[in-house]
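> no FASTA, just this:
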């Protein structure tokens, strides 16, 4: 965003104490990472379409848990359920168990966006940073280790047994750090996630990830005035927050 853009509200709010980050799409490039792995495996499919199809099953699978159709199920297992389904749709139903397990763990090996690590390091100089992801703890730990993501704490829907956008997830972060909702800010590339956080009294910072779904499906990254902050990336957010 250029210097003439209004990324910061005219009456800037007081700064939060804790920044909680959505991860898939906000911190890491799930689409590009899956395309990379599918291409490396030389699967006879369009890697981009395969990535989109796999991600498309994410919300419906979580809805089955949130609606009570399934008991608590961690994301690794939901990802595997979705994978088994789309392998049939893509004509890959003969893939063996070892390959299915390896491919399913691609979600542990997602690459960060180019600005993510340095941006987080800068933000960490002033704020406490944690994840607030629907990804399970083991997945998030593996991802952080591989990518060098400098979290102060890894939190997950698994801790609260509630997937976002259930309010228990956002308020759970506040409880962990013993802060008021207004002292916690969710950082995300998804307006619905931010709206759910705001509904709990938490702060909201939108980060543009225009190509989250790949170069052929750019997202609308227009600012929402309901958010406290709007940034082009983590480095821009760090600049705006004085880091």
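Nice, I can see it. Since the model is a prediction, treat every value here as computed from it, not as a measurement. Numbering: from 1, shown residues only.
> alpha carbons only for contacts and neighbour counts from here, please
Fine.
> For the particular helix or strand that has residue 236 in it, list every residue counted as buried.
For residue 236, the host element (DSSP states H and E) is helix 234-240. Using 16 or more other Cα atoms under 10 Å as the test for burial, helix 234-240 gives 234-238.
> Repeat that for stretch 162-169.
Result for stretch 162-169 [16+ other Cα under 10 Å]: buried residues 162-166, 168-169.
> Run a quick neighbour tally on residue 37.
17 (other Cα atoms under 10 Å).
> make that residue 77, sorry
12.
> where's it, which helix or strand?
Residue 77 belongs to helix 75-89, assigned by DSSP H and E.
> do residue 20 as well
Using DSSP H and E, residue 20 sits within strand 18-21.
> quick one: the residue nearest to residue 229 when sequence neighbours are not counted and residue 16, what's the gap?
Spatially, and ignoring its direct neighbours in sequence, residue 229 is nearest to residue 205 (4.5 Å; Cα to Cα, 6 or more residues apart in numbering). Look at residue 205 and residue 16: by Cα to Cα, to the nearest Å, they are 11 Å apart.
> try residue 82
37 Å.
> Repeat that for residue 74.
Counting by Cα to Cα, the gap from residue 74 to residue 16 is 30 Å.
> With residue 109 instead?
30 Å.
> what sits in contact with each of residue 205 and residue 16?
Common contact partners of residue 205 and residue 16 (Cα atoms under 8 Å, 6 or more residues apart in numbering): residue 185.
> ok, these two, which is more surrounded?
Each of residue 205 and residue 16 has its neighbours counted (other Cα under 10 Å); residue 205 has more, 24 against 20.
> if I pick the more buried one, what's in contact with it?
So residue 205 contacts 185-188, 194, 227-231 (Cα under 8 Å, 6+ apart).
> Wasn't it part of a strand?
Yes: checked against DSSP: H, G, I helix; E, B strand; the rest coil, residue 205 lies within a strand.
> still on that earlier bit, switch the contacts of residue 205 over to a markdown table; also include secondary structure and distance to residue 151.
Putting the contacts of residue 205 into a markdown table (DSSP: H, G, I helix; E, B strand; the rest coil; distance: Cα to Cα, whole Å) gives the following:
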| residue | secondary structure | distance to residue 151 |
| --- | --- | --- |
| 185 | strand | 15 |
| 186 | strand | 14 |
| 187 | strand | 13 |
| 188 | strand | 15 |
| 194 | helix | 20 |
| 227 | coil | 23 |
| 228 | coil | 22 |
| 229 | strand | 21 |
| 230 | strand | 21 |
| 231 | strand | 20 |
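> Next one for the comparison:
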């Protein structure tokens, strides 16, 4: 008997591609960045709370993209934004970036390319991939996502970075252009994400949606995105559970 793909109640379409938010949903950015920040601090001989530094660096992510989304700045890839934000995070923690070699800072910036997957991510993606197209729908640029996939063993079928769509989520074109690149109707694409605002934006432009819980993405004191906050098509506690719900 041939496989019958999951049909989204919200779009009425059979799902052909399951695309994933990446930072926080597929990979554990906080642990990965903190690990490399700790090694940097040791090498530099400075005292630093690595997790606080990772949180500060990440907190600059949305404001940097908002300048582009609002039209105040032309499109700039995420690697460049991360590098600019690194200088600000260093200053916030009392470290003058001009006293650190450019090569050292460039290597630390690549920590976002080497993030570890959550324990269920690789197996879950591999299972879903048996019957669906899988790939990231991320604000990461293509080279970042490619390095991440190779380092973490993420079995993507396709990588369409934000430098290809030339925009950042949650603007509509971030979702719609990705579907267009795949020659799919938006309703045939499902976004899987740990962030309710991302899912809301995807739903607004006609994508199917799946919530994947990551209650420790921001550490043990996380207070947001602990549960689905919308009538998303599916809700799962892991990527492996999502695979089961999709019938993969």
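Right, received. Where do you want to start? Computed from a predicted structure; not experimentally measured.
> Aligned to residue 163 of structure 1, what sits in structure 2?
Aligned counterpart of residue 163 of structure 1 in structure 2: residue 168 (TM-score structural alignment).
> Now do stretch 143-153 of structure 1: which range of structure 2 does it align onto?
So stretch 143-153 of structure 1 sits over residues 148-158 in structure 2, by TM-score structural alignment.
> Identify all contacting residues around the helix holding residue 236 of structure 1.
By Cα under 8 Å, 6+ apart, helix 234-240 of structure 1 touches 8, 115-116, 118-120, 122-123, 207, 229-231.
> Now a PyMOL select for only the buried ones of the residues you listed.
Typed into PyMOL, the line below selects the buried ones among the contacts of helix 234-240 of structure 1, using 16+ other Cα under 10 Å:
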select buried, resi 8+116+118+119+120+122+123+207+229+230+231
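> Give me the distance between the nearest residue to residue 236 of structure 2 once chain neighbours are set aside and residue 82 of structure 2.
Sequence neighbours aside, residue 212 is the residue nearest to residue 236 of structure 2 in space, at 5.0 Å (criterion: Cα to Cα, 6+ apart). Distance, residue 212 of structure 2 to residue 82 of structure 2, by Cα to Cα: 25 Å.
> try residue 132 of structure 2
Shown here: residue 132 of structure 2 relative to residue 82 of structure 2, a distance of 32 Å by Cα to Cα.
> thinking again about what came up before, what does the residue nearest to residue 236 of structure 2 align to in structure 1?
Residue 212 of structure 2 maps onto residue 207 in structure 1, by TM-score structural alignment.
> can you pull out the helices in structure 2?
With DSSP state H as the criterion, structure 2 has helices at 29-44, 50-59, 61-69, 78-92, 102-109, 121-129, 142-152, 162-165, 172-181, 196-204, 239-245.
> Surely residue 209 of structure 1 is in contact with residue 26?
Yes: the criterion here is Cα atoms under 8 Å, and residue 209 of structure 1 meets it with residue 26 at 6.7 Å.
> Overlap of the contact sets of these two?
Joint contacts of residue 209 of structure 1 and residue 26 (Cα under 8 Å, 6+ apart) are residue 189.
> got the end-to-end distance for stretch 237-248 of structure 2?
16 Å.
> next one: stretch 163-175 of structure 2
13 Å.
> quick one: contacts of that stretch?
65, 68-69, 75-77, 137-142, 162, 177-178, 197-198, 201-202, 205, 207.
> Can you give me every residue that contacts the residue mapped onto residue 110 of structure 1 from structure 2?
Matched by TM-score structural alignment, residue 110 of structure 1 corresponds to residue 115 in structure 2. Neighbouring residues of residue 115 of structure 2 by Cα under 8 Å, 6+ apart: 27-29, 31-33, 148, 151-152.
> roughly how far apart are the closest residue to residue 32 of structure 2 other than its chain neighbours and residue 165 of structure 2?
Sequence neighbours aside, residue 115 is the residue nearest to residue 32 of structure 2 in space, at 4.9 Å (criterion: Cα to Cα, 6+ apart). Noted for residue 115 of structure 2: a distance of 23 Å to residue 165 of structure 2, by Cα to Cα.
> and if you look at residue 59 of structure 2?
Taking Cα to Cα, one finds residue 59 of structure 2 at 23 Å from residue 165 of structure 2.
> the more surrounded of these two?
residue 165 (18 against 13).
> could you list every residue that touches the residue of structure 1 most remote from its centre?
Here structure 1 reaches farthest from its C-alpha mean at residue 94, the gap being 31.0 Å by Cα atoms, centre = their mean. Applying Cα under 8 Å, 6+ apart to residue 94 of structure 1 gives no contacts.
> Same question for residue 206 of structure 1.
Contacts of residue 206 of structure 1 by Cα under 8 Å, 6+ apart are 187-191, 194, 223, 227, 229-231.
> same thing but at 6 Å, please
Shown in contact with residue 206 of structure 1 (Cα atoms under 6 Å, 6 or more residues apart in numbering): 188-189, 230.
> Just give the closest residue to residue 130 of structure 2, not the sequence neighbours.
residue 248 (6.9 Å).
> What distance do you get for that neighbour to residue 213 of structure 2?
19 Å.
> One more: residue 246 of structure 2?
Distance of residue 246 of structure 2 to residue 213 of structure 2, given as Cα to Cα: 16 Å.
> returning to that earlier point: and the contacts of stretch 163-175 of structure 2, which of them are buried?
The buried subset of these - by 16+ other Cα under 10 Å - is 65, 68-69, 75-77, 137-142, 162, 177-178, 198, 201-202, 207.
> The alignment partner in structure 1 of residue 67 of structure 2: neighbour count?
In structure 1, residue 67 of structure 2 lines up with residue 64, judged by TM-score structural alignment. Neighbour count of residue 64 of structure 1, defined by other Cα under 10 Å: 15.
> Perfect, that will be all.
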